[in-house]
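Colleague: Sequence and predicted structure, then a few things I'm wondering about:
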Amino acid sequence: MKNVVITGTSRGIGFELAKQFAEAGNNVLALSRNTEPLESFNHKNITTISVDLSQNDDIKKAVGFIKTEWKQVDILINNAGKLINKPFTELTSEDFLEVYKVNVFAVAELTKSLIPFLQKGSHVVTISSMGGIQGSLKFPGLAAYSSAKGAVITLSELLAEEYKEQQISFNVLALGAVQTEMLEEAFPGYVAPISAENMAEYIFNFALTGNKVYNGKVLQVSSTNP
């Protein structure tokens, strides 16, 4: 039984991940602003906390639970994401900041806050995007999103080096298009080749076993371009 923290669990990949880890007998701390979907799922292994990841005080609520109830974290999956689709010349500094707060700053803050609870063999998996990979086909309109997804790749590489003596692993999965609500909202009518449930199954297995052979790596998880 693992203690697993997952962000962005109200829908899509995060929701499916929480279910899969819980049904496999693991303890899940699900962090999302909207906790109702998983509360309705009502699994005894899932604890939900309403968290706005862009607010450091909210992150402290999660840390408080872990300190009191768990004492350690085996897997952290930084899955939450914010996407704004606008032509570059229409993106404001506020748009960039809004996207970076969730996709970069929150990843750094939550990971930093959980470092004291990560033990030898723990695995931090950050969900990036093919849009953050150099040389990949980019969706126009995603200057803020894709650049943020590139930033967390470098962050994870640095953390893998910084914490290698503690044997805490940091890896990134750069996903191609997945049929989620966020994708539909950003690109109405676009049909992705893989479902959220199927992608969650891949991430579930990688989070449990990928750190045995990978550390500080970014894996491209996409059957298409993008």
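Modeller: Happy to help now that I have it.

Colleague: CA atoms for contacts and neighbours, from now on please.
Modeller: Noted.

Colleague: Beyond the host helix or strand of Val4, next helix or strand please.
Modeller: Here Val4 sits within strand 3-7, counting by DSSP states H and E. As assigned by DSSP H and E, the chain's next helix or strand after strand 3-7 is helix 12-23.

Colleague: Which parts of this structure are strands?
Modeller: Applying DSSP state E to the chain gives strands spanning 3-7, 27-32, 46-50, 73-78, 118-129, 169-175, 218-221.

Colleague: And the fourth one, what does it pack against?
Modeller: The contact analysis (3 or more CA pairs under 8 Å, 6 or more residues apart in numbering; DSSP states H and E) places strand 73-78 against strand 3-7, helix 106-114, strand 118-129, helix 196-209.

Colleague: so which of those comes closest to Pro140?
Modeller: Nearest to Pro140, of all the helices and strands packed on strand 73-78, is strand 118-129, at 14.1 Å by CA to CA.

Colleague: Now the closest one: buried residues?
Modeller: Of the residues in strand 118-129, Leu118, Gln119, Ser122, His123, Val124, Val125, Thr126, Ile127, Ser128, Ser129 count as buried by neighbour count, 16 or more other CA atoms under 10 Å.

Colleague: do stretch 154-172 as well
Modeller: Leu155, Ser156, Glu157, Leu159, Ala160, Gln167, Ile168, Ser169, Phe170, Asn171, Val172.

Colleague: In JSON lines, list those residues along with distance to Thr224.
Modeller: Formatted as JSON lines, the buried residues of stretch 154-172 follow (distance: CA to CA, whole Å):
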{"residue": "Leu155", "distance to Thr224": "26"}
{"residue": "Ser156", "distance to Thr224": "24"}
{"residue": "Glu157", "distance to Thr224": "25"}
{"residue": "Leu159", "distance to Thr224": "29"}
{"residue": "Ala160", "distance to Thr224": "28"}
{"residue": "Gln167", "distance to Thr224": "34"}
{"residue": "Ile168", "distance to Thr224": "31"}
{"residue": "Ser169", "distance to Thr224": "28"}
{"residue": "Phe170", "distance to Thr224": "25"}
{"residue": "Asn171", "distance to Thr224": "21"}
{"residue": "Val172", "distance to Thr224": "18"}
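
Colleague: hold the first one in mind and look at this next one:
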Amino acid sequence: MNIIITGASSGVGFEAVIELALSNKHKIIALARSQDKLTRLLEIAKGLNPDCILYPIAFDIVHDVYNDLQQFVKAHFDGKVDVLINNAGALINKPFTQLGQLDFVDMLQSNFLGHVRMIQAMVPSIVAGGHIVNIGSMGGFTGSSKFAGLSAYSASKAALHTLTECLAQELAEQQISVNCLALGSAQTEMLENAFPNYQSPVMAFEMGKYVADFALTGHKFFNGKILPVALTTT
């Protein structure tokens, strides 16, 4: 399969790439802003599977121009994408009364509008039977417990959840499935920065494996779904 994944330099995205790279059945474009971390990702992946086909590309989904990425997909994937995993994101933990408008703008750009741009750029290349997986959060899942300080983050993830449901209908004629995994906590760098004293019962590599497996097979069972992936309602 031809797979594109964003937010690949750390955490769940990093681990998902490693899982996918263990198979010789896939070609993977791994996107993130940090070239150094992507270089490390490639080293680890090649160490585990020297034959894996992995293209690490430094790319900012919010600010960069997509034309070069589209041309790369055309050249290296023959213009065909089977799976798009929108995993990139950011988190601000700050009381609501201390949040400025730019904080909300940052969250919407990183967790929503960047994915909008990526999907719009890649949809023409996604094949019939393809799968778009958006990585949401329990923080944006209706009815879940909410945490003080995460209003901007959770609101941006809720927007991504609703976009998922809309796109599943809009892309149905093209036979493209769209699902969203509302992830609970996993022990990642982002979690540690937000909650320094909290230890998640789920390791990043465990969640990464789940995301990778779902991206490959989940569309056989689901479409337009926001699926909570958490041990609790938090």
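Modeller: Cool, the structure landed. Treat the numbers as computed from the prediction; the structure is a model and nothing was measured.

Colleague: What does the TM-score come to for these two?
Modeller: Taking TM-score structural alignment, normalised by the length of structure 1 as the basis, the two superposed chains have a TM-score of 0.96; 224 aligned residues with a CA RMSD of 1.1 Å.

Colleague: ok, now which ones touch the residue nearest the centre of structure 1?
Modeller: Nearest to the mean C-alpha position of structure 1, by CA atoms, centre = their mean, lies Asn79 at 1.6 Å. By CA atoms under 8 Å, 6 or more residues apart in numbering, Asn79 of structure 1 lies in contact with Ile6, Thr7, Gly8, Ile13, Gly14, Thr126, Ile127.

Colleague: what do you get if the cut-off is 7 Å, keeping everything else the same?
Modeller: Counting by CA atoms under 7 Å, 6 or more residues apart in numbering, Asn79 of structure 1 touches Ile6, Thr7, Gly8, Gly14, Thr126, Ile127.

Colleague: and which of these is nearest to Glu69 of structure 1?
Modeller: If you rank the contacts of Asn79 of structure 1 by distance to Glu69 of structure 1 using CA to CA, Ile6 comes first, at 16.2 Å.

Colleague: Show which residues not belonging to stretch 60-75 of structure 2 make contact with it.
Modeller: Contacts for stretch 60-75 of structure 2 (CA under 7 Å, 6+ apart): Ala32, Arg33, Gly79, Gln109, Ser110, Leu113, Gly114, Met118, Ala121.

Colleague: what separates it from the chain centre, distance-wise?
Modeller: The chain centroid and the centroid of stretch 60-75 of structure 2 are separated by 17 Å under CA atoms, centre = their mean, to the nearest Å.

Colleague: what's the answer for stretch 202-209 of structure 2, then?
Modeller: Distance, stretch centre to chain centre, for stretch 202-209 of structure 2: 14 Å (CA atoms, centre = their mean).

Colleague: Nearest spatial neighbour of whichever residue in structure 1 pairs up with Ala230 of structure 2, chain-adjacent residues omitted?
Modeller: Aligning on TM-score structural alignment places Ala230 of structure 2 opposite Ser222 in structure 1. The shortest distance from Ser222 of structure 1 to any non-neighbouring residue, by CA to CA, 6 or more residues apart in numbering, is to Gly176 (4.5 Å).

Colleague: which residues touch the equivalent of the one you found over in structure 2?
Modeller: Mapped onto structure 2 by TM-score structural alignment, Gly176 of structure 1 lines up with Gly184. Applying CA under 7 Å, 6+ apart to Gly184 of structure 2 gives the contacts Ser137, Met138, Val229, Ala230, Thr234.

Colleague: now Ser128 of structure 1
Modeller: So Ser128 of structure 1 contacts Lys149, Val172, Leu173, Ala174, Leu175 (CA under 7 Å, 6+ apart).

Colleague: let's go with 6 Å and repeat that
Modeller: Ser128 of structure 1 is in contact with Lys149, Leu173, Ala174, counting by CA atoms under 6 Å, 6 or more residues apart in numbering.

Colleague: Turn the residues you listed into TSV, columns for neighbour count and distance to Met199 of structure 1.
Modeller: Compiled in TSV, these are given as follows (neighbours: other CA atoms under 10 Å; distance: CA to CA, whole Å):
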residue	neighbour count	distance to Met199 of structure 1
Lys149	25	18
Leu173	21	11
Ala174	22	11
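
Colleague: Next, count neighbours for Phe195 of structure 2.
Modeller: Residues near Phe195 of structure 2, counting by other CA atoms under 10 Å, number 11.

Colleague: roughly how far apart are it and Thr233 of structure 2?
Modeller: Plainly put, Phe195 of structure 2 is 17 Å away from Thr233 of structure 2 if you go by CA to CA, to the nearest Å.

Colleague: The longest helix along structure 1 maps to which residues in structure 2?
Modeller: Assignment by DSSP state H gives helix 143-162 as the longest helix of structure 1. Helix 143-162 of structure 1 lines up with residues 151-170 of structure 2 when matched by TM-score structural alignment.

Colleague: Likewise for stretch 194-212 of structure 1?
Modeller: Across structure 2, the stretch matching stretch 194-212 of structure 1 (TM-score structural alignment) is residues 202-220.
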